[in-house]
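**Student:** pasted the sequence and its predicted model underneath.
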Amino acid sequence: MQESDSIIDHLFEDEKLTDKQKKIIEAAIDSFSEKGYSGTSTSEIAKKAGVAEGTIFRHYKTKKDLLLSIIAPMLAKSIAPFVIKDLYKILDTKYDSYEGFLRAMIANRYVFLKHNLPLFKILIQEIPFHPELKEQFMEHIAKKVYTRFESLVVYFQEKEQIINIPPASVIRFNITTIMGYFFTRYLFFPDADWNDDEEIEITIQFLLHGLSPLAKKEDDSP
C-alpha cells in the first residue's frame, strides 16, 4: 500500500490525520474502486482498515461524507493541478500536426492514469450519481480545459488537418475515443493480454483518419 500512502499524504497534507483515519481512507479508496460506492458498506471498510465501524462515524457522519472527503481533495489537489499544469502545456502548444498533438495528449493521460487508477475509478464510477461530484468536476476541470481545447481544434481546422465540424463534436470524439481505450484497458479488461504501444497507435490512427478532411475523388470519367 506504499503508493496509496503517498497519495493520501499528498491529498491530505494540510490536515493532521491520525493513523486510523489514514487506514480508513486507504480502505475506502480500495473498496470504492473495487465495488463502487453503493456496493461498499462501512462495515467492510472498517474491517479492511482494522478499526471498529463506530470509528468511521466519529470522523465522517455518513458514508457519503467519507466519499466526498476523498473526491474533493482529489479534484482540488491532484487532478485539477495536473490538468492545469501539465495538460495546459499540451493544449497551449502550437503543434505542427494534429498527430503530434494526439501523441502528446495520450502520453500525458496514460502516465496520469497509471499512477492514479484507484482514485480515477472512483471518480468515473460515482460522478453520474452524485451531483456534488459533477459540480466539482465541472468547476475544477471541464470549464477550465474546454476553451483551450476548442481553440486548438479551430487552429487545426484552419490548417485543414481536421474536418470542418463543430469544435464541440471534435472534442467529444477525441475524449470518448481516448478514454474509451483507457476504460477498456484499465477498468473493464485489465487482465487481458494488452500491447499498449500497438493499441495506442491504433487509437491515434483511428482519430487521424476519422477526423482528417476527406480526400477529393479523382474524376475517372472518360
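**Tutor:** Thanks, I have the structure now. Numbers count the residues shown, from 1 in each chain.
**Student:** rest of the way, CA atoms for contacts and neighbours
**Tutor:** Noted.
**Student:** who's in contact with stretch 189-199?
**Tutor:** Thr184, Arg185 (C-alpha atoms under 8 Å, 6 or more residues apart in numbering).
**Student:** ends of it, how far apart?
**Tutor:** End-to-end distance for stretch 189-199: 14 Å, by C-alpha to C-alpha, to the nearest Å.
**Student:** quick one: the helices in the protein?
**Tutor:** For the chain, applying DSSP state H gives helices covering 2-11, 19-35, 42-49, 53-59, 63-73, 80-82, 88-91, 98-115, 117-126, 131-137, 143-158, 167-182, 196-211.
**Student:** CSV for these, including distance to Pro190 and mean neighbour count?
**Tutor:** What follows is the helices of the chain, written out as CSV (distance: least, C-alpha to C-alpha, whole Å; neighbours: other C-alpha atoms under 10 Å):
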stretch, distance to Pro190, mean neighbour count
helix 2-11, 19, 15
helix 19-35, 13, 19
helix 42-49, 23, 18
helix 53-59, 31, 14
helix 63-73, 23, 18
helix 80-82, 24, 18
helix 88-91, 27, 18
helix 98-115, 12, 15
helix 117-126, 11, 18
helix 131-137, 25, 15
helix 143-158, 28, 16
helix 167-182, 10, 15
helix 196-211, 12, 14
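**Student:** let me have those in JSON lines, extended by distance to Phe188.
**Tutor:** Converted to JSON lines, those look like this (distance: least, C-alpha to C-alpha, whole Å):
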{"stretch": "helix 2-11", "distance to Phe188": "21"}
{"stretch": "helix 19-35", "distance to Phe188": "12"}
{"stretch": "helix 42-49", "distance to Phe188": "23"}
{"stretch": "helix 53-59", "distance to Phe188": "30"}
{"stretch": "helix 63-73", "distance to Phe188": "22"}
{"stretch": "helix 80-82", "distance to Phe188": "25"}
{"stretch": "helix 88-91", "distance to Phe188": "28"}
{"stretch": "helix 98-115", "distance to Phe188": "14"}
{"stretch": "helix 117-126", "distance to Phe188": "11"}
{"stretch": "helix 131-137", "distance to Phe188": "22"}
{"stretch": "helix 143-158", "distance to Phe188": "27"}
{"stretch": "helix 167-182", "distance to Phe188": "9"}
{"stretch": "helix 196-211", "distance to Phe188": "15"}
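**Student:** this is the other structure I want to compare:
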Amino acid sequence: MARENKREAILAAAIKIFAQKSYNGTTTSEIAKEAGVAEGTIFRYFKTKKDILIKGVIDKFTEFVGEKFISEQLTNILEKNSDKDGREILKILIKDRIELVKKYKDIMKVVVSESLYNAEVATSIKKNILPKAKLFIRKFLTTYIEKGVFRNVDLDVAETALMGTVTAYVVQNLFLKQSYISNEEEIDKLIDIIIGGLKKS
C-alpha cells in the first residue's frame, strides 16, 4: 500500500471508529486493525492519537467542507437559483445540507461531538468553517434584502440566527432522529418559522 494510501486508510478507520465509539473510547490498536496496518505504522504518519484527530480528521474536514461545500457548492446553488424567491432557495439550501450530512455522516458526527469537548477542535471550526459559513449567509441575506424579499435587519444577528437554526435542524436529524432525510412538509414548516417568525399575523 502506497504511503498516501496508508495515511488515508488510517484516517478513514479513525473516522469510522471515532463516530462509533467516540475519540476517547477509541484506541490506536483499534484504528490500526480497521485500517489493516500495524499499530506502529500509525505513528509514522501521526505522533499521537490526538494528532490523528486534529491534524488528520479535523484538518481534512475543515479543508474539504470549508472550501468545497461552503465556498463553492453553496455559492453555486445561490447563483444557479437566482431567479427563485427566498423561500425556495432556503429550501434548496436546507435539503442540500441534509444530503451533505447523509453522505458524510461519520465525519460530521466526529466533528460535532468533539467540538463540544475538545477546545482545539472547537477553535479549528471557529477559525476555518464559521467565517466561510457566515460570509455565505450574509451574501444570501443581502441578496434578498436588496431584492425587497426580506426586510432590513441587523445582519450580524440575522446570520447568527439563520445559521444556528439550520445547523440545529440538520444536526438534530443526525443525532436525535437518527435520520438523514426530512420530508418536504417538515422543511416547509421550518421555513415558515424562519421567514415568518412565531408572531401571529
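**Tutor:** Great, that's in hand. What you are looking at is a predicted structure, and each value in this text was computed from that prediction instead of being measured.
**Student:** find the centremost residue of structure 1, please.
**Tutor:** Nearest residue to the geometric centre of structure 1 (C-alpha atoms, centre = their mean): Phe120, 5.6 Å.
**Student:** list the contacts of the equivalent of it over in structure 2.
**Tutor:** Counting by TM-score structural alignment, Phe120 of structure 1 corresponds to Met108 in structure 2. Contacts of Met108 of structure 2 were listed using C-alpha under 8 Å, 6+ apart, and they are Val101.
**Student:** how about a cut-off of 10 Å?
**Tutor:** By C-alpha atoms under 10 Å, 6 or more residues apart in numbering, the residues touching Met108 of structure 2 are Ile15, Ala19, Phe61, Val65, Leu100, Val101, Lys102, Glu114, Val171, Leu174.
**Student:** looking at those residues, which is nearest Lys84 of structure 2?
**Tutor:** Ranked by distance to Lys84 of structure 2 (C-alpha to C-alpha), those are led by Leu100 at 21.8 Å.
**Student:** what lines up with Met105 of structure 1 in structure 2?
**Tutor:** Correspondence of Met105 of structure 1 to structure 2, assessed by TM-score structural alignment: Leu93.
**Student:** ok, Leu100 of structure 2 touching Val65?
**Tutor:** Yes: counting by C-alpha atoms under 10 Å, Val65 is a contact partner of Leu100 of structure 2 at 9.5 Å.
**Student:** would you mind measuring from Ser82 of structure 2 to Val149 of structure 2?
**Tutor:** The gap separating Ser82 of structure 2 from Val149 of structure 2 is 13 Å, by C-alpha to C-alpha.
**Student:** what is in contact with those two at once?
**Tutor:** Jointly contacting Ser82 of structure 2 and Val149 under the rule C-alpha under 10 Å, 6+ apart are Thr143.
**Student:** from Gln125 of structure 1, how far out is Thr147 of structure 1?
**Tutor:** Taking C-alpha to C-alpha as the measure, Thr147 of structure 1 falls 26 Å from Gln125 of structure 1.
**Student:** do Glu99 of structure 1 as well
**Tutor:** Distance of Glu99 of structure 1 to Gln125 of structure 1, computed by C-alpha to C-alpha: 30 Å.
**Student:** do Val145 of structure 1 as well
**Tutor:** Distance, Val145 of structure 1 to Gln125 of structure 1, by C-alpha to C-alpha: 21 Å.
**Student:** next one: Phe183 of structure 1
**Tutor:** 11 Å.
**Student:** cool, and Glu150 of structure 1?
**Tutor:** Counting by C-alpha to C-alpha, the gap from Glu150 of structure 1 to Gln125 of structure 1 is 26 Å.
**Student:** ditto for Leu66 of structure 1
**Tutor:** According to C-alpha to C-alpha, Leu66 of structure 1 and Gln125 of structure 1 sit 15 Å apart.
**Student:** and for Glu158 of structure 1?
**Tutor:** 37 Å.
**Student:** state the number of residues packed around the nearest residue to Val65 of structure 2 once chain neighbours are set aside.
**Tutor:** Nearest residue to Val65 of structure 2, sequence neighbours excluded (C-alpha to C-alpha, 6 or more residues apart in numbering): Ile129, at 7.7 Å. Using other C-alpha atoms under 10 Å, the number of residues around Ile129 of structure 2 comes to 19.
**Student:** aligned to Ile129 of structure 2, what sits in structure 1?
**Tutor:** Ile129 of structure 2 maps onto Ile141 in structure 1 when the alignment is built from TM-score structural alignment.
**Student:** can I assume its match is in contact with Ile79?
**Tutor:** Yes: the pair formed by Ile141 of structure 1 and Ile79 meets the contact definition of C-alpha under 10 Å, at 7.9 Å.
**Student:** overlap in contacts of the two?
**Tutor:** Among the neighbours of Ile141 of structure 1, none is also in contact with Ile79 (C-alpha under 10 Å, 6+ apart).
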